[in-house]
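Student: predicted coordinates and the sequence they were generated for:
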Amino acid sequence: MTGKNMKRGGLNDLRKMKERGETNPTVNAEPAPELLKGFWDDAEMVNRTVTKEPISLRVDADVLEFFKAQGKGHLTRMNAVLRSYVEAQRSKTHQ
């Protein structure tokens, strides 16, 4: 990884950065829109055998806990939800 925001340092450097508030996220994302009641009622789990891309993703703590509470495989389920959304959006644009 490289980039203008990349920094090198040891654990003590990180602790000092944290004290100065330099490790806080700087992204001010808009909150996600509320979904209509029953939005996921007809959702189906779809297993796909495609190459996965590793990423870092920030999600709301309650969303993560919801998926984790369903047991092992929470990341797979989260991907399935995203896949369902992508396919629904694609079908809207190809009609």
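Tutor: On my side now, so go ahead. Remember, predicted model here, so these are calculated numbers, not experimental data. Numbering: from 1, shown residues only.
Student: rest of the way, CA atoms for contacts and neighbours
Tutor: Noted.
Student: so what's residue 58 up against?
Tutor: Shown in contact with residue 58 (C-alpha atoms under 8 Å, 6 or more residues apart in numbering): no residues.
Student: sec struct for it, please.
Tutor: Following DSSP: H, G, I helix; E, B strand; the rest coil, the label given to residue 58 is coil.
Student: okay, pairing it with this:
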Amino acid sequence: MRKKSATDWKRLEQARDADIDLTEIPELDDTFFEQAQLHVPPKQAVTMRLDADVLEWFREQGKGYQTRINRLLRAYMQMHQQRHS
């Protein structure tokens, strides 16, 4: 990480599960997981032209660079969908 974390890691390590306030985020029980469904959008192979330096930078980040590009494009899409809805 480039920025120093403001998290009090020592206090967090010493905390017990029973100390966690779940009033706004209740724990997920077995019923939730029995009814949960995974929705993965289908992938479609495309050919697109990217600037060579952009593609090289993503490739330098290692395995999964296409997934990272997809995530960035999805975040951009969702941001614009929220602005226009």
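Tutor: Now that the structure is in, tell me what you want to look at. Model, not experiment: these values are computed from the prediction.
Student: count of neighbours near residue 70 of the second structure?
Tutor: When neighbours are counted by other C-alpha atoms under 10 Å, residue 70 of the second structure registers 13.
Student: next one: the one 3 residues further on
Tutor: Here the count is done by other C-alpha under 10 Å, and residue 73 of the second structure has 12 residues near it.
Student: show me what it lines up with in the first structure.
Tutor: Aligned by TM-score structural alignment, residue 73 of the second structure pairs with residue 82 of the first structure.
Student: which residues touch the counterpart of residue 70 of the first structure in the second structure?
Tutor: Aligned counterpart of residue 70 of the first structure in the second structure: residue 61 (TM-score structural alignment). Counting by C-alpha under 8 Å, 6+ apart, residue 61 of the second structure touches no other residue.
Student: distance from the top helix by length along the second structure to the first structure after superposition?
Tutor: Longest helix in the second structure by number of residues, with DSSP state H as the criterion: helix 65-83. Once fitted to the first structure, helix 65-83 of the second structure is off its aligned match by 0.4 Å on average (mean C-alpha distance after the TM-score superposition for the first structure).
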